[in-house]
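Chemist: Got a predicted structure plus its sequence, pasted below:
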Amino acid sequence: MGGRMSGTASGAPRRQRADAVANRARVLAAAREVFTERGGRASLNEVAKRAAVGPGTVYRHFPTLQALLVDLVRGDVERVCQRGRELATHEDPDTGLRIWLREFAAHACAMQGLLAAQLAVEFAPGDGNALAACHDALVATAGELLDRSKRSGTTPPTVDAPDLLRLVNAIAWASQQAPDDTDLIDRLLAISLGVGAARPQPSGSL
């Protein structure tokens, strides 16, 4: 009898854990849809409705919008940083930096520019901000590419990584205001950056 009770008791927590994992995955999938559609106008309550769960379920897993956002973009940020590590060996330091900044701008445009707006926040060391680690990883990647461009390319020594990312975030935001202008990011980068940024190549060119 004791064994049967033990099995029942141990089965309930396992089912609860499985339900919690399934709910969390459903919330993340719904959040990506809602943020992509509505950007900064999205709310956790709207995510809960899309995921077909109660608001309490969303808040239990993600107490703030930033906590939810960082869970969505953590993998994306790692991929952007990995791309930066690859480009750190590019034969032309200016080109490597320019390519990465263009890819970072595309990343910042995700979710209707919501990520760009969140990453534009000034993060104080140790303030516990949910996006601080993502922000720090991106700044470190930009810094590595920037230092290389300063040493062997054309970037002025006074440019620093946080300011450069603020600039590209602003370019990403501007591109969101003109979604039909597909070349706007490239043009603004070419105007803004003294790092060998070039205009986009005509279609079909090598």
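Modeler: Happy to help now that I have it. The structure displayed is predicted, hence computed values, not measured ones.
Chemist: going forward, measure contacts and count neighbours with C-alpha atoms only.
Modeler: Noted.
Chemist: can you map out the helices along this protein?
Modeler: Secondary structure of the chain (DSSP state H): helices at 2-38, 44-51, 55-61, 65-87, 93-108, 114-119, 132-152, 161-177, 184-192.
Chemist: Reformat the ones you listed as JSON lines; add distance to Arg199 and mean neighbour count.
Modeler: What follows is those, written out as JSON lines (distance: least, C-alpha to C-alpha, whole Å; neighbours: other C-alpha atoms under 10 Å):
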{"stretch": "helix 2-38", "distance to Arg199": "28", "mean neighbour count": "14"}
{"stretch": "helix 44-51", "distance to Arg199": "39", "mean neighbour count": "18"}
{"stretch": "helix 55-61", "distance to Arg199": "44", "mean neighbour count": "16"}
{"stretch": "helix 65-87", "distance to Arg199": "19", "mean neighbour count": "17"}
{"stretch": "helix 93-108", "distance to Arg199": "11", "mean neighbour count": "22"}
{"stretch": "helix 114-119", "distance to Arg199": "23", "mean neighbour count": "20"}
{"stretch": "helix 132-152", "distance to Arg199": "19", "mean neighbour count": "19"}
{"stretch": "helix 161-177", "distance to Arg199": "15", "mean neighbour count": "19"}
{"stretch": "helix 184-192", "distance to Arg199": "6", "mean neighbour count": "18"}
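Chemist: Second structure follows, compare the two:
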Amino acid sequence: MGEHPRRRADAQRNRDRLVAAASAVIAEAGPEASLEEVARRAGVGSATLHRHFSSRAELLEAVLHDRVRTLCALADELLTAPGAGTALVTWLRAVVAHAATTRGLGPALTGYASDPRFSPHTMIREAARQLLARAHREGSVAPNATVDDVLRLANGISLAVDSLADATECADALITLVTDGLLRRPANG
């Protein structure tokens, strides 16, 4: 005899609310954010949080899973969006915004024995590869642009704005500058 379906659904809703609340709290306060604040924002008690996540690292990994899945789902949607180059840039903005709001999530998980089936770097790289390949086929990006170039660009922008109070806005401005081009060429006249 298994758990009652309603109880399972309630438990899943609580878990989803905890991950969403943790994501928001981490974006504001970093990975050492108060677990009590996470529970409060999720509308559950501390015991419920600890029933779902036995450690801070387990909760942080769930947040990372959720964010990476969201980025990959966006990439899948953008594979059929009009304008492959624009779709790639839209996704890069999301990647950089993700990095700007993770605030040390990766280093906080150092040494944590995570789920071996979950490889965020591989998942992000594959999403970038598919979007870039489509943009190459369309001819909307430089033909010599590689997946490594695109991911280094996103990483570089993320690192450049990491300690700024308005990191997401600054990152967005830098992506615009890079994608629009730094130099303006005179119109043929």
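Modeler: Everything's here; your move. Owing to the predicted nature of the structure, the values given are computational and were not obtained by experimental measurement.
Chemist: picking up where we left off before, with distance to Pro200 of the first structure as extra columns, can I get the helices of the first structure in TSV?
Modeler: Shown next, in TSV, are these (distance: least, C-alpha to C-alpha, whole Å):
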stretch	distance to Pro200 of the first structure
helix 2-38	26
helix 44-51	37
helix 55-61	42
helix 65-87	19
helix 93-108	11
helix 114-119	22
helix 132-152	20
helix 161-177	15
helix 184-192	6
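Chemist: Indicate which one of those is closest to Ala198 of the first structure.
Modeler: helix 184-192 (5.4 Å; C-alpha to C-alpha).
Chemist: What is the closest one packed up against?
Modeler: Counting contacts by 3 or more C-alpha pairs under 8 Å, 6 or more residues apart in numbering; DSSP states H and E, helix 184-192 of the first structure is packed against helix 93-108, helix 161-177.
Chemist: Nearest approach to Leu114 of the first structure belongs to which of these?
Modeler: In terms of C-alpha to C-alpha, the element of those nearest to Leu114 of the first structure is helix 93-108, at 7.7 Å.
Chemist: And Arg50 of the first structure, how close does it get to Gly128 of the first structure?
Modeler: Noted for Arg50 of the first structure: a distance of 29 Å to Gly128 of the first structure, by C-alpha to C-alpha, to the nearest Å.
Chemist: actually Thr182 of the first structure, not the one I typed
Modeler: According to C-alpha to C-alpha, Thr182 of the first structure stands 36 Å off from Gly128 of the first structure.
Chemist: same question, Val53 of the first structure
Modeler: Distance of Val53 of the first structure to Gly128 of the first structure, computed by C-alpha to C-alpha: 28 Å.
Chemist: These two: which has the busier surroundings?
Modeler: Val53 (16 against 10; other C-alpha atoms under 10 Å).
Chemist: what's the matching residue for that one over in the second structure?
Modeler: In the second structure, the residue equivalent to Val53 of the first structure is Ser46, according to TM-score structural alignment.
Chemist: Right, I'll call it a day here.
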